[in-house]
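# Fold the following and give me the result.
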Amino acid sequence: MARKKFEQLNLKDAFLFSAALEDPETCRLILELFLGYPIAKITVHAEHSILLSSDFKSVRLDIYASDELAVGYNMEMQNEKENNLPMRSRYYQSELDIAALKPGEDYNDMKPGYIIFICTFDPFGKGLYKYTFENRCLETDMPLGDKTMKIFFNTKGINPDEVSEELLAFLAYVEDSTDSCAEKTQSETVHKIHNRIKELKRNREMGAKFMLLEELIKNAEKKAEKKAGAEGISKGRREEQNRYSGLILQLAKDGRSDLIVKAASDTHLLNALYEEYKL
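All right, here's what the predicted structure looks like:
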């Protein structure tokens, strides 16, 4: 299957989503649209983010951000139903909590935290565009008051009368990030987001980074095919893709992104890194 060019990517594609939300203004606009209240300023912390092939759907590419009130936000795009989102949300919440409380601070100083997933499938099978969860007492339905919330957006919802037209327009735009889709809505926010996406797609440096990483992925696939031989090519290719993407993610999280390019052309280094990370 032919790969997309950078300018053909949609917001649902891992590379474009990660690149777009590393821009604080784009991140702020999307958060305001999702949460329904104004946010003055956003700081994006992209420690976990690594721009991978647009075809790698299940690799973690989350964006962590905070506002002037130190409220924490974690957003992630999901294109493949792996039936683990509840537990992933629990893990991401724990990461936000660790960052929210400094040594010596009181527990009551912890700020609110939002875990947000944008899914191109229905994560819970109820047909809703938006699923919102918070901790509550089973006996009385009383909220726990721990200031945490987990929200799952579904681009395939079937209850348009229960959400805003602006949210519907943006979720459609996630799947089809084109001029024609943006022109269908009067939402000023969606238009602002689209203008920033178009500007990003004209960024030559970002386009070059996309091409480089696509080339790295192609090289990994070629190695997998050669290793697999005539039989089992499909299985070997899939396993090598998963192994290589896992290595890229680990290197990025450990601040060793410079080794990604080096390992692509150095078999000894690549194998040593696989052994180091037990991949």
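# Could you use CA atoms for every contact and neighbour count after this?
Will do.
# any idea how far the spatially most central residue of the chain is from L11?
In the chain, the C-alpha nearest the mean C-alpha coordinate belongs to E76, at 3.2 Å (Cα atoms, centre = their mean). Distance of E76 to L11, computed by Cα to Cα, to the nearest Å: 11 Å.
# again, but for L270
Applying Cα to Cα, the value for L270 to L11 is 31 Å.
# can you check Q241 too?
Q241 sits 22 Å away from L11, going by Cα to Cα.
# what do you get for D62?
Distance, D62 to L11, using Cα to Cα: 14 Å.
# And for K192?
From K192 to L11 the distance is 14 Å (Cα to Cα).
# I have a second one here; can you model it like the first so I can compare?
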Amino acid sequence: MSDRSIQKFKEYVQKLNPIDDIIFRKMAENREFCEEILRTFLQDYQLKVLNNKSQYAITNIERRSVILDAYCELRDGRRVNIEVQNADNVNHQKRVRYYSSVLTTSLMKKGESFDNVPEVCMIYICNFDIFKENKSSYLIKRVIDGSNREVDNGLKEIYISANINDGTTLSELMGVFTKDDCYSDNFPVTSKMKYDFKYVKEGNKMTDAMKELYDIFKEDFDQEVLEKSKNKWIKEGRKEGVINTLLMLVKDGIISVEDAAKRANISVSTFQKYLNEKM
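Okay, here's the model as predicted:
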């Protein structure tokens, strides 16, 4: 791998943050990272993560399958799905509804009592204010109309606006998630992992963390095209830049068509059409 390729890749990575899927998927492999952010999201500072999985696939042969950005099993039995979303171009609430249904179904055995349906928490991190009420966090509750009595069926939905700064600890964490050179002593695991992925201290070598990111791409991947696509994504928010990058990843056999379609927030058939046009 040439020094020029390393430099271009470093420049590309330095534009990324935990809100970006490629960084989040690697960080979510770390149990301590998941534990640190969940303690803030759920306001439970004794929370303990027993198991965590990044890019957790739940396959359904006859129906639409899903890939969860991060899946965690907590000590108290709760199951948590964390999703990161940069683009505001899908029906987010219905996506959360579907993901929670597929996850719940996958956790139940045939004939098992409904009493054993696990508590599931869906945490949806958006780089925009999903409900446009200028809040950093939205907890969705089920209430009886007229009495406002809350009823709990074991499903919790939390939507987080990463772009809203209201002075809370959550906003501080979201600053680390979204701002290039923002770090916090209150979130040492998140801050250190982010820094390790983005920078090297000396020389022109990549850190081990950077190498893990680079392994997602093949060595012969055209870094210049990747950088241009990413710049379009970041600066202009254009779907074309994202799709072009994903098409290259699929062609190189790095991710599947299904995974690429999910990341582009389009159907598999639509993504396949893009792919056929480029072949």
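# overall similarity of the pair, as a TM-score.
TM-score of the superposed chains, computed with TM-score structural alignment, normalised by the length of structure 1, equals 0.66; 226 aligned residues with a Cα RMSD of 3.6 Å.
# what's the counterpart of the residue nearest to the centre of structure 1 in structure 2?
When structure 2 is aligned by TM-score structural alignment, the residue opposite E76 of structure 1 is E83.
# quick one on the thing from earlier: could you check which of L270 and L11 of structure 1 is surrounded by more residues?
L11 (23 against 18; other Cα atoms under 10 Å).
# which residues touch the more buried one?
L11 of structure 1 is in contact with F17, Y173, V174, E175, D176, S177, counting by Cα atoms under 8 Å, 6 or more residues apart in numbering.
# Can you spell out the matching residue range in structure 2 for whichever helix or strand the first one is part of?
In this structure, F17 of structure 1 sits in helix 14-21 according to DSSP states H and E. Helix 14-21 of structure 1 corresponds to residues 21-28 of structure 2 when matched by TM-score structural alignment.
# Next, the mean deviation of the helix ranked longest in structure 2 compared to structure 1.
In terms of residue count, the longest helix belonging to structure 2 (DSSP state H) is helix 92-107. Overlaying structure 1 shows helix 92-107 of structure 2 at a mean distance of 1.2 Å from the equivalent residues (mean Cα distance after the TM-score superposition for structure 1).
# Name the residues of that helix that come out as buried.
The neighbour-count check on helix 92-107 of structure 2 (16 or more other Cα atoms under 10 Å) flags V96, Y99, S100, V102, L103, T104 as buried.
# Repeat that for stretch 208-226 of structure 2.
A209, M210, L213, Y214, F217, Q223, L226.
# re earlier: whereabouts in structure 1 does the longest helix of structure 2 align?
Counting by TM-score structural alignment, helix 92-107 of structure 2 lines up with residues 85-100 of structure 1.
# ok, and what's touching that stretch?
By Cα under 8 Å, 6+ apart, stretch 85-100 of structure 1 touches A70, G72, Y73, N74, M110, K111, G113, Y114, I115, P123, T148, K150.
# 7 Å - rerun?
With Cα atoms under 7 Å, 6 or more residues apart in numbering as the test, stretch 85-100 of structure 1 has contacts from G72, M110, K111, G113, I115.
# does the last one sit in a helix or strand, and which one?
I take that to be I115 of structure 1. Using DSSP H and E, I115 of structure 1 sits within strand 113-119.
# how big is the offset of that strand relative to structure 2?
Strand 113-119 of structure 1 sits 0.9 Å off on average (mean Cα distance after the TM-score superposition for structure 1).
# Residue in structure 1 paired with R4 of structure 2?
With TM-score structural alignment as the criterion, R4 of structure 2 has no equivalent in structure 1.
# neighbours around R4 of structure 2, how many?
Neighbour tally, R4 of structure 2, other Cα under 10 Å: 11.
# Check whether the alignment partner in structure 1 of N163 of structure 2 sits in a helix, strand or coil.
Here N163 of structure 2 is matched to K156 in structure 1, going by TM-score structural alignment. Three-state call for K156 of structure 1 (DSSP: H, G, I helix; E, B strand; the rest coil): coil.
# Number of residues surrounding the corresponding residue of structure 2 for G125 of structure 1?
Correspondence of G125 of structure 1 to structure 2, assessed by TM-score structural alignment: K132. Residues lying near K132 of structure 2 (other Cα under 10 Å) number 8.
# I'd guess K132 of structure 2 is in a strand, am I close?
No. Going by three-state DSSP, the assignment for K132 of structure 2 is coil, not a strand.
# helices and strands around the strand or helix carrying I193 of structure 1, which ones?
Using DSSP H and E, I193 of structure 1 sits within helix 188-201. The contact analysis (3 or more Cα pairs under 7 Å, 6 or more residues apart in numbering; DSSP states H and E) places helix 188-201 of structure 1 against helix 179-183.
# ok, now with 6 Å
The contact analysis (3 or more Cα pairs under 6 Å, 6 or more residues apart in numbering; DSSP states H and E) places helix 188-201 of structure 1 against no helix or strand.
# in that helix, what's buried?
Using 16+ other Cα under 10 Å as the test for burial, helix 188-201 of structure 1 gives T189, V190, H191, I193, H194, R196, I197, L200, K201.
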